[in-house]
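Trainee: predicted model follows, preceded by the sequence.
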Amino acid sequence: MISTTRLQSLLARERDAFAARNPRSGAAYAAADHLFGRVPMTWMNKTAGAHPLYLDRARGAHVWDLDGHEYVDLCLGDTGAMAGHSPAPTVAAVQRRYAELGGATAMLPTEDAAWVGAELARRFGLPYWSFSLTATDANRWAIRLVRAITGRPKILVNSYCYHGSVDESLIVVGSDGEAASREGNVGAPCDVTLTSRVAEYNDLERLERELAHGDVAAVLMEPALTNIGIVLPEPGYLEGVRELTRRHGTLLINDETHTFSAGPGGATAAWGLEPDVLTIGKALAGGIPCGAYGLSEQLAAEIARHTELDLVDMGGVGGTLAGNPISVAAMRATLEEVLTDEAFEGMTALATRFADGVRGIVEQHGLPWSIQQLGARAEYRFASPAPRNGGESAAAHQPELDDYLHVYLANRGILLTPFHAMALMSPATTAADVDRHHEVFAAAVGELVA
């Protein structure tokens, strides 16, 4: 329904406009000679324009770039700023801890940490918690623990899952149906099929076949796929995963880093899930680096029985800055005063408004697209029906169309997550912000199908 020639022409026009309206960002990028890839992290080069936009300042659900343009920020740091940019309670807690009390890193616990552990237990249902600086590290440490107590070497993940840079997760179901290293995997320490097994999301038959080998310590999964595009569970799927893991003596790790958007206790609480381990990061501390993993009562007791494990010194389940006073002060303030149960109600309502508005525009033009919502997060997909697993989701990707919408929206003051057309709501996001997106999105689609 969409002319390739017209799409390419519109994309070229929008990229030219992007370059013209952002000279200071362009100059900053050109001058960054001593940064690898010219950016602090190479993934910042994932941009629909010729260069990234450079941040000047941010507040609430809006950001401003070096060229003075203001944006409605629906990316929100790809979840890291789900509380909004610099929420006042978090800012105050960090300032008090760092400026007034001091002790950014003293290798001593604070009372804030115990409060955060209790709050995470209330929200997610797992009673014991430990901290990291990233969700990637939380996943790595959880993997070490489950391997240690099960004596099994392999981790099973879903094809095209996202668990940070965890080596074991970079495996997919290949075109021949066999396990394969994910394309582009950088510096793998060994063939990923030696450490991992893989099943497509929503495929219980394949999951059971892989678990039957008896060598899987844990299934590490997002309750819903996110970073390949939102893929939601089919009825009975998650219950089936839990039943199969228990039957085969395999532990279950829920990575809620992105699916935290499902509610104040993530998908685990919203959908009544019962993982043995839960990992999370990014959003908990209002943008301050943090991560955490929680353990079930039974698993914690089992770990305690393994007295041969060195969990204090060189056991590989900690880091010097993990659980530092600033991180846990930020987590306490964010959870206690910003990402509250009530805040999630408003965020989810706005995501529904976003999804309904996009759906109406898509249906108006008869496009074969779909939209998926996960609590406070929603995403439009260039496929209908929506993909049901990671492989289908990867196959549905249309890079030029994705880039066109991203740069068109950016040129008119709307930022989406750069990796896909995903929008996240924060407590600071307003109905006017959502409606502004719809106004620009409708114009972008209208030009595309004219």
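Mentor: In hand now; what should we look at? Numbers count the residues shown, from 1 in each chain.

Trainee: from here on, contacts and neighbour counts on C-alpha atoms
Mentor: Fine.

Trainee: tell me the helices and strands packed up against the strand or helix carrying residue 330.
Mentor: Residue 330 belongs to helix 325-337 when assigned by DSSP states H and E. If contacts are counted by 3 or more Cα pairs under 8 Å, 6 or more residues apart in numbering; DSSP states H and E, helix 325-337 sits against helix 88-95, helix 111-124.

Trainee: find the nearest non-adjacent residue to residue 199, please.
Mentor: In space, and not counting its chain neighbours, residue 199 is closest to residue 158: 5.1 Å by Cα to Cα, 6 or more residues apart in numbering.

Trainee: relative to residue 329, how far out is that neighbour?
Mentor: The gap separating residue 158 from residue 329 is 34 Å, by Cα to Cα, to the nearest Å.

Trainee: could you do residue 344 as well?
Mentor: Relative to residue 329, and taking Cα to Cα, residue 344 is found at 21 Å.

Trainee: more neighbours: these two, which one.
Mentor: Taking neighbours as other Cα atoms under 10 Å, residue 344 and residue 329 compare with residue 329 leading, 28 against 22.

Trainee: and here is the other one:
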Amino acid sequence: MAISLDIRDEATRAQLAAVQAGRIDDRSSLIGLTRARLGEALRDAGVPDRQIRMRVQQLWHWLYVRGVDDFAAMSNVSKDLKATLAERFTIAGPEIVEEQISADGTRKWLLRFPPRGAGKPVEIETVYIPEEGRGTLCVSSQVGCTLTCTFCHTGTQTLVRNLTAGEIVAQVMLARQRLGDFPDADTPAGAIVPSEGRKVSNIVMMGMGEPLYNYEHVRDAMQVFTDGDGLSLSKRRVTLSTSGVVPKIGPIGEETGAMLAISLHAVTDELRDVLVPINKKYPIADLLAACRAYPGLSNARRITFEYVMLKGVNDSLADAKELVRLLKGIPAKINLIPFNKWPGSDYECSDWEQIEKFADFINANGYASPIRTPRGQDILAACGQLKSESERMKKTERLAYEAMMIVGHGE
């Protein structure tokens, strides 16, 4: 039985009250800044050059090893500096509008980030999937999406905006806080916190949005994920999934060293143009050429090809044969994803027997072809089901909020 904790009404009322009172927080966030940019922010705040390196290291430790969200908790930072930081910056995380826990242990958070400038709050979804010996966090990179993949629920939500690096990193920090991955408050400040045994051991950039259409912020966030003195995730445990933004595939590999996943889903341009419309711009041949040139590609660093199984659409043995032919020479594994139904979709999941035949053929031809076990279907947390609730707010709520925004900005 799924569990749902809905705090939308309370959070909405609090947000509206804050706007009405003119309490828009215009402080910039330190979360998600690279070390260099964090140093620049401290310099702009008046920290002497000779202290920058030390202060960056202190803050990095408190943010990403200890997971604090209040400058006051930074016990080895001077009182005056903490006051300066609190006046100019914030390290607060997003609001949890709703937390749902699936019968299989999968968790989905609907998160609200505060307004940027004169904009509105935005909402995104983040999913945690516990598995034997690991825990995977599915992180969003955009509010909505531009790609309109016809089998994907997120694709029915228009793009609102890109997430900042801070908003991407904040999803990981919130998950670690909720799951108890950060040390207790009474752990000594200099203690070394082991990275093994944490619940969030893997990150996949497979949530809402196309990561490579938000390149700079995603790149910076991934560099924070893998910094050895912070969140300290192995580059082999961070995977970026793209629908095929070909010009950015090589650069993201060079700059982050992340594992690569490709949302393929079809073996002909004719079908992929329908399922994944970006294929009209970057067809299969160009996409696979970029995959063959991916930095660090080897049998130890294989590319994952994601293939959603759609009944009578892309699941024939002829499709399986063509898939093997297309991927020849690419170190790869092929994740077969049973289609997860969502409201309004016309597609159906392939029969299980057909999925197994498809997998058996691919396995027999030398490619690992696991069938992804659907997780979190009862809370719409499975692959292709994510969609923020921001679109579904009652019209009266939206109009009230917009009126409050005008009052708050004195317009």
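Mentor: Nice, thanks for sending it over. None of the values given here were measured: they were computed from a predicted structure.

Trainee: TM between them?
Mentor: Laid over one another, the chains give 0.27 as their TM-score (TM-score structural alignment, normalised by the length of structure 2), with 194 aligned residues with a Cα RMSD of 7.4 Å.

Trainee: would you reformat the helices and strands packed on helix 325-337 of structure 1 as CSV and include distance to residue 437 of structure 1 and mean neighbour count?
Mentor: Formatted as CSV, these follow (distance: least, Cα to Cα, whole Å; neighbours: other Cα atoms under 10 Å):
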stretch, distance to residue 437 of structure 1, mean neighbour count
helix 88-95, 26, 19
helix 111-124, 32, 18
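
Trainee: nearest to residue 447 of structure 1, out of the ones you listed?
Mentor: helix 88-95 (40.4 Å; Cα to Cα).

Trainee: just checking, what packs against that closest one?
Mentor: Short answer (3+ Cα pairs under 8 Å, 6+ apart): helix 88-95 of structure 1 packs on helix 325-337.

Trainee: buried residues in the helix it packs on?
Mentor: Within helix 325-337 of structure 1, the residues that count as buried by 16 or more other Cα atoms under 10 Å are 325-337.

Trainee: what do you get for stretch 398-406 of structure 2?
Mentor: Neighbour-count burial for stretch 398-406 of structure 2 [16+ other Cα under 10 Å]: 401, 402, 404, 405.

Trainee: now stretch 4-22 of structure 1
Mentor: In terms of neighbour count (16+ other Cα under 10 Å), stretch 4-22 of structure 1 has its buried residues at 7, 10, 11, 14, 15, 18, 19, 22.

Trainee: now, which of the residues you listed sits nearest residue 243 of structure 1?
Mentor: Closest to residue 243 of structure 1 out of the buried residues of stretch 4-22 of structure 1 is residue 7 (46.8 Å), distances taken as Cα to Cα.

Trainee: check contacts around that closest one.
Mentor: Residue 7 of structure 1 is in contact with 400, 401, 404, 448, counting by Cα atoms under 8 Å, 6 or more residues apart in numbering.

Trainee: by neighbour count, which of those wins?
Mentor: For these, neighbours tallied by other Cα under 10 Å; top is residue 404, 25 neighbours.

Trainee: and the longest helix for structure 1?
Mentor: The longest helix of structure 1 (DSSP state H) is helix 341-364.

Trainee: which helix or strand lies directly C-terminal to that one?
Mentor: With elements assigned by DSSP H and E, the helix or strand that comes after helix 341-364 of structure 1 is strand 370-374.

Trainee: just the angle between that following strand and helix 341-364, please?
Mentor: Interaxial angle of strand 370-374 of structure 1 relative to helix 341-364 (axes from the mean of the first three to the mean of the last three Cα atoms, to 10 degrees): 180 degrees.

Trainee: which helices and strands does strand 370-374 of structure 1 pack with?
Mentor: helix 341-364, strand 377-381.

Trainee: would you list every one of the strands in the stretch 1-150 of structure 2?
Mentor: Secondary structure of the stretch 1-150 of structure 2 (DSSP state E, counting those that start in this stretch): strands at 3-6, 28-29, 89-90, 95-101, 107-113, 122-131, 134-138, 142-143.

Trainee: looking at those, which is closest to residue 273 of structure 2?
Mentor: strand 142-143 (22.3 Å).

Trainee: and that closest one, what does it pack onto?
Mentor: By 3+ Cα pairs under 8 Å, 6+ apart, strand 142-143 of structure 2 packs against strand 122-131, strand 161-162.

Trainee: list the buried residues in the host helix or strand of residue 273 of structure 2.
Mentor: Applying DSSP H and E as the criterion places residue 273 of structure 2 in helix 269-275. Buried residues in helix 269-275 of structure 2, counted by 16+ other Cα under 10 Å: 269, 272, 273, 274, 275.

Trainee: which secondary structure elements does that helix contact?
Mentor: Helix 269-275 of structure 2 packs on no helix or strand, going by 3+ Cα pairs under 8 Å, 6+ apart.

Trainee: name the residues of the longest helix of structure 1 that are buried.
Mentor: Buried, per 16+ other Cα under 10 Å, within helix 341-364 of structure 1: 343-344, 346-348, 350-355, 357-359, 361-362.

Trainee: what separation do you get for residue 322 of structure 2 and residue 88 of structure 2?
Mentor: Remark: distance between residue 322 of structure 2 and residue 88 of structure 2 (Cα to Cα) = 57 Å.
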